[in-house]
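Engineer: Task: produce atomic coordinates for the following.
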Amino acid sequence: VARRPAKAPEPEPKAPAVAPPPPAAPEPVELVEVKDYETKTSPAEPDPSAPPPKSFEELDPNLGWAVNQKGLAWTDLAEAAPEATRQWQRWYRKSAQPSDPRVVEQTFSTLMDALDGIEVDRALLERKLARCKRSVQKLAGSAGEPRYDSLKARYGELVKEVGFEPWRREGQALAVDITLLEADLRVLEAEAAAAPTSTSTSG
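Structural biologist: Got it, this is the predicted structure:
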């Protein structure tokens, strides 16, 4: 009797491949709002080795000299930097004192920058003459008095000079003369305001 061949062993079934675990989700990032002032550089602490800030009494003559050198009046500076000029005038009149001496230097720098930015051009001179015109009109009651008549004549001559094209003199020279006229007119206005008014009495 022929033998039945032995059955070959069946291969063991392979275990199914296991997929790798998915990568972990990144941690959520919290968005933080950054305000403008947080990105700005905070003011540096004063250097202890630096000289102390200058006082108002030290800086005021320098500012006045710079205004005069450019042939301007304080009113011209006030038009360019109104708030800083008002603050400086309050210190000048002693109606207010700075709480921090560094504020004086900062205000001084603001005014000097504004002064450097003022251009002595026709528009500036015409604004100055407009102020003179208002003073001349305000003092019209003084007509016939030598000082008033002289100031009014100076005003008329300067109006003609500024109207020339081109100017016969430099703009700064014209600015100086108009500034002097403004000052003289203010003096006359102050005197007129302080003069007692005449009243007629019957008795």
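Engineer: Every contact and neighbour count from this point should use C-alpha atoms.
Structural biologist: Noted.
Engineer: give me the element D113 is part of.
Structural biologist: helix 101-117 (DSSP states H and E).
Engineer: Can you spell out which helices and strands pack onto that helix?
Structural biologist: When contacts are defined as 3 or more Cα pairs under 8 Å, 6 or more residues apart in numbering; DSSP states H and E, helix 101-117 sits against helix 56-69, helix 74-80, helix 82-92.
Engineer: of these, which approaches G156 most closely?
Structural biologist: helix 74-80 (20.7 Å; Cα to Cα).
Engineer: what's in contact with that closest one?
Structural biologist: Here helix 74-80 makes contact (Cα atoms under 8 Å, 6 or more residues apart in numbering) with 67, 84-86, 111, 114-115, 118, 128.
Engineer: same check, this time on stretch 127-135
Structural biologist: By Cα under 8 Å, 6+ apart, stretch 127-135 touches 76, 155, 159, 178-179, 181-182, 185-186, 189.
Engineer: Please give the structure of this sequence too, so both can be compared:
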Amino acid sequence: AVGHNFTYASAREFVRTRIAGSAGAEQGRTRWLEEIWEAWDGNRALRNLHPLTPERFRRAERMNACALPDAVKEHPYARYDIAVREERPTPACSLIFLATGRFETIRKFAANLADTLPDDCEVIACVSSKDPDALRFLQEKSGIRVVRITDIANTRQAWTAGVHAATGDILIFISTLVEVYGDWLEGILAAFEQGDTTVYVPRIMHHHASRALLFESRRGQYNAL
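Structural biologist: Okay, the predicted model is just below:
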């Protein structure tokens, strides 16, 4: 079994109470509350964050919700950037995909997203209501919002439903047949930042070993429409 501890990702008063009752010198606990916990809002680049053995938590990094354990998807703190105090900001972009193809293809695609997405991108899966396996799997995945589609074969209707659910300023449409690696999404966002076009199509190439579709890995290599 795997446990997930929210001791240092909880409401302020809870953390204060928990630290006050923990083992260790009182002076060290007081220093941590003043120099780390209370100072965090003003400097989120602080290092050595653990209250008792500082080097255990070298630093804090933002991550996409897809990279969080699925077990915490419905946790009451999941919607917060800072527990109970600051909600997650509006995402910079919305990634929308149709959950089509074999179940293993969908599973692998979701895993690749968790490994590659920046923290400020939301993920929306348009899933057929007639595909219980894909529906159950994606509903349980952390960081993925599911939109039920009656007729997934009607791709225009499915994409439109995903657009209506999106909250980001930039919309990214992608197939589960595409394998994504590295900073592929940052490359697309960079194209929007550097250009004055509203639609970009990334280069796609075939991987000869598996015939899988791969996004061009070099940033900025996109065709404007």
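Engineer: Once they're superposed, tell me the TM-score.
Structural biologist: Comparison of the two superposed chains (TM-score structural alignment, normalised by the length of the first structure) gives a TM-score of 0.27, and 93 aligned residues with a Cα RMSD of 5.4 Å.
Engineer: Widest-spaced pair of the contacts of helix 74-80 of the first structure?
Structural biologist: A84 and K128 (20.3 Å).
Engineer: Q157 of the second structure falls within a helix, correct?
Structural biologist: Yes - under DSSP: H, G, I helix; E, B strand; the rest coil, Q157 of the second structure sits within a helix.
Engineer: Let me know the distance separating the residue lying closest to E26 of the second structure once chain neighbours are set aside from I82 of the second structure.
Structural biologist: Among residues not flanking E26 of the second structure along the chain, A20 sits closest, at 7.9 Å (Cα to Cα, 6 or more residues apart in numbering). Noted for A20 of the second structure: a distance of 21 Å to I82 of the second structure, by Cα to Cα, to the nearest Å.
Engineer: Go ahead and list the helix or strand containing I174 of the second structure.
Structural biologist: strand 170-175.
Engineer: Quick check: N112 of the second structure touching W184?
Structural biologist: No - in this structure, N112 of the second structure is not within contact of W184 by Cα atoms under 8 Å, at 11.1 Å.
Engineer: just the angle between the longest strand along the second structure and strand 170-175, please?
Structural biologist: Longest strand of the second structure, by residue count under DSSP state E: strand 121-128. Between strand 121-128 of the second structure and strand 170-175, the angle comes out at 40 degrees (axes from the mean of the first three to the mean of the last three Cα atoms, to 10 degrees).
Engineer: Give me the packing partners of strand 121-128 of the second structure, helices and strands only.
Structural biologist: Using 3+ Cα pairs under 8 Å, 6+ apart: strand 121-128 of the second structure touches strand 93-98, helix 132-140, strand 144-149, helix 155-165.
Engineer: The ones you listed: which one's closest to W32 of the second structure?
Structural biologist: Across those, closest to W32 of the second structure is strand 144-149 (Cα to Cα), at 35.0 Å.
Engineer: which helices and strands does that closest one pack with?
Structural biologist: Taking 3+ Cα pairs under 8 Å, 6+ apart as the contact cut, strand 144-149 of the second structure packs with strand 121-128, helix 132-140, helix 155-165.
Engineer: Distance to I106 of the second structure and mean neighbour count for those - can I get that in CSV?
Structural biologist: Below are these laid out as CSV (distance: least, Cα to Cα, whole Å; neighbours: other Cα atoms under 10 Å):
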stretch, distance to I106 of the second structure, mean neighbour count
strand 121-128, 10, 25
helix 132-140, 8, 16
helix 155-165, 16, 16
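Engineer: Q27 of the second structure: which of those is closest?
Structural biologist: Taking those one by one with Cα to Cα, strand 121-128 is closest: 40.9 Å.
Engineer: how near is L138 of the second structure to E193 of the second structure?
Structural biologist: Counting by Cα to Cα, the gap from L138 of the second structure to E193 of the second structure is 31 Å.
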